[in-house]
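[1] I would like the atomic coordinates for the input below:
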Amino acid sequence: MEGYQKVSIRHWAEEDRPREKMLKKGLSSLSDAELLAILIGSGSQKESAVDLARKILNDAHNNLNELGKVTVEALCKKYHGIGKAKAITIVAALELGRRRQLTVPLQRYQIKESKDVFALMHPLLSDLHYEEFWVLLLNQANKVVQQFNLSKGGISGTVIDVRLIMEKALYQHASSIILCHNHPSGNKNPSKADIVITKKLNEAGKILDITILDHVIIAENHYFSFADEGILQS
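    Okay, the predicted model is just below:
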């Protein structure tokens, strides 16, 4: 059409750009074409990445299984703006999707009591000559959705960032948290610093509606549980 100019994605409203839309509204808000456009990255002078993605999907009858059969060579030959690198990215992403369907989901470890924490963390912490502080994030069924090493320290302590723990818990939509660290000295009893940080995290959890279920201290072949000793209730 005379006088018509294609509007680049970067000139779209921010909420309509695929990457920005994904960050603001989540993956489920994107159409297949928008997801494919993210893989493509950029279109050509004649059409945006989204327009190009719609064309590719249309030729595959808007069926991702059909698109998964398309080769790198076919994509490069048929579509202006699709070079080898973009074609490889599309084919690789579709192959990952296929393999995901074939993968058996991981069984998440369920925490029912303090000895379950000990069984999970003892192999990681029992032989260390320095302290490590770990955090377990759990869902509503008390299954571990993520475990991460928050800090490493010297023989007598580590540095704990309450905000970082809560930030990760919120990001993972965790319902509860279990804290765990080791005492290389072999003394399982909590230090004053252990008690202070546990209470501080417990208070932060109450504000954010994230329960601190326990803090387990591992010392060689035995452990101390804040929950078992009723300290978290004080």
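
[2] switch to C-alpha atoms for all contacts and neighbour counts from now on
    Will do.

[3] For residue 230, give me its contacts.
    Applying C-alpha atoms under 8 Å, 6 or more residues apart in numbering to residue 230 gives no contacts.

[4] Check residue 154 too.
    130, 131.

[5] From residue 130, how far out is the residue nearest in space to the middle of the chain?
    In the chain, the residue lying closest to the centroid (C-alpha atoms, centre = their mean) is residue 172, at 6.5 Å. Per C-alpha to C-alpha, to the nearest Å, residue 172 is found 28 Å from residue 130.

[6] and for the strand or helix carrying residue 181, what are the contacting residues?
    Under the criterion of DSSP states H and E, residue 181 resides in strand 176-182. Here strand 176-182 makes contact (C-alpha under 8 Å, 6+ apart) with 121, 125-126, 131-140, 142, 169, 210-219.

[7] I have a second one here; can you model it like the first so I can compare?
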Amino acid sequence: MLYIEKNYTLVEKAKAVTIAAALEIGRRRRGEEVLKISKIKSSQDAFELLLPSMGDLQHEEFWILYLNNANKVLLSSQLSKGGLTGTLVDVRLVMKQALELGAVGLILAHNHPSGTLKPSPADIEVTQKIKLASEALDIKVLDHLIITQKEYYSFAEHSLL
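    Modelled structure (predicted):
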């Protein structure tokens, strides 16, 4: 939501609204372009698919991409919405959805509104819990991304999976 100080002139307020509208149009257009990604070939693909949904948020959210055997996205789903510094993840809900969809691969993702790309101990712990549960069901956790406004951190690329 756009907040404009009361003491600005009408022209200054109009400029601010125009800029905010242009940014929103750009964000939505990028989202439309991302919808063309039907197969995840890399961490970059997953980042580009999720960035419009998560990149500019002021609170943490945890999302999951459920993939079929060809790495095509069956579902992109928000699992939880949290506060400024964290969100809860229920591993049972992740596995339930994966089984219902017949998914064979998962890409986990959450955002860090602070812009920090370093995974926290809690980030590492939840990744390992989901990985352990998914292995029992013959489902692969392909990656876990930490997303900020402009970049991402990949657990797979840093050998944390």
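
[8] What does the TM-score come to for these two?
    The TM-score (TM-score structural alignment, normalised by the length of the second structure) is 0.77; 127 aligned residues with a C-alpha RMSD of 1.3 Å.

[9] and the helix or strand following the strand holding residue 181 of the first structure, which stretch of the second structure?
    Sequence-wise, the next helix or strand downstream of strand 176-182 of the first structure (DSSP H and E) is helix 192-208. Aligning helix 192-208 of the first structure against the second structure (TM-score structural alignment) gives residues 121-137.

[10] burial of the counterpart of residue 174 of the first structure in the second structure, as a residue count?
    Here residue 174 of the first structure is matched to residue 103 in the second structure, going by TM-score structural alignment. A count of nearby residues for residue 103 of the second structure, using other C-alpha atoms under 10 Å, gives 23.

[11] Quick check: which element contains the corresponding residue of the second structure for residue 124 of the first structure?
    Residue correspondence to the second structure (TM-score structural alignment): residue 124 of the first structure is matched to residue 53. Applying DSSP H and E as the criterion places residue 53 of the second structure in helix 43-54.

[12] And the strands in the first structure, which stretches?
    Using DSSP state E, the strands of the first structure run over 132-138, 144-152, 176-182, 211-219, 222-225.

[13] gap between the first one and the chain center?
    Strand 132-138 of the first structure sits 15 Å away from the centroid of its parent chain (C-alpha atoms, centre = their mean, to the nearest Å).

[14] That one to helix 114-125, inter-axis angle?
    140 degrees (axes from the mean of the first three to the mean of the last three C-alpha atoms, to 10 degrees).

[15] Against the second structure, what's the mean shift for strand 132-138 of the first structure, could you check?
    Superposed on the second structure, strand 132-138 of the first structure shows a mean distance to its aligned partners of 0.4 Å (mean C-alpha distance after the TM-score superposition for the first structure).
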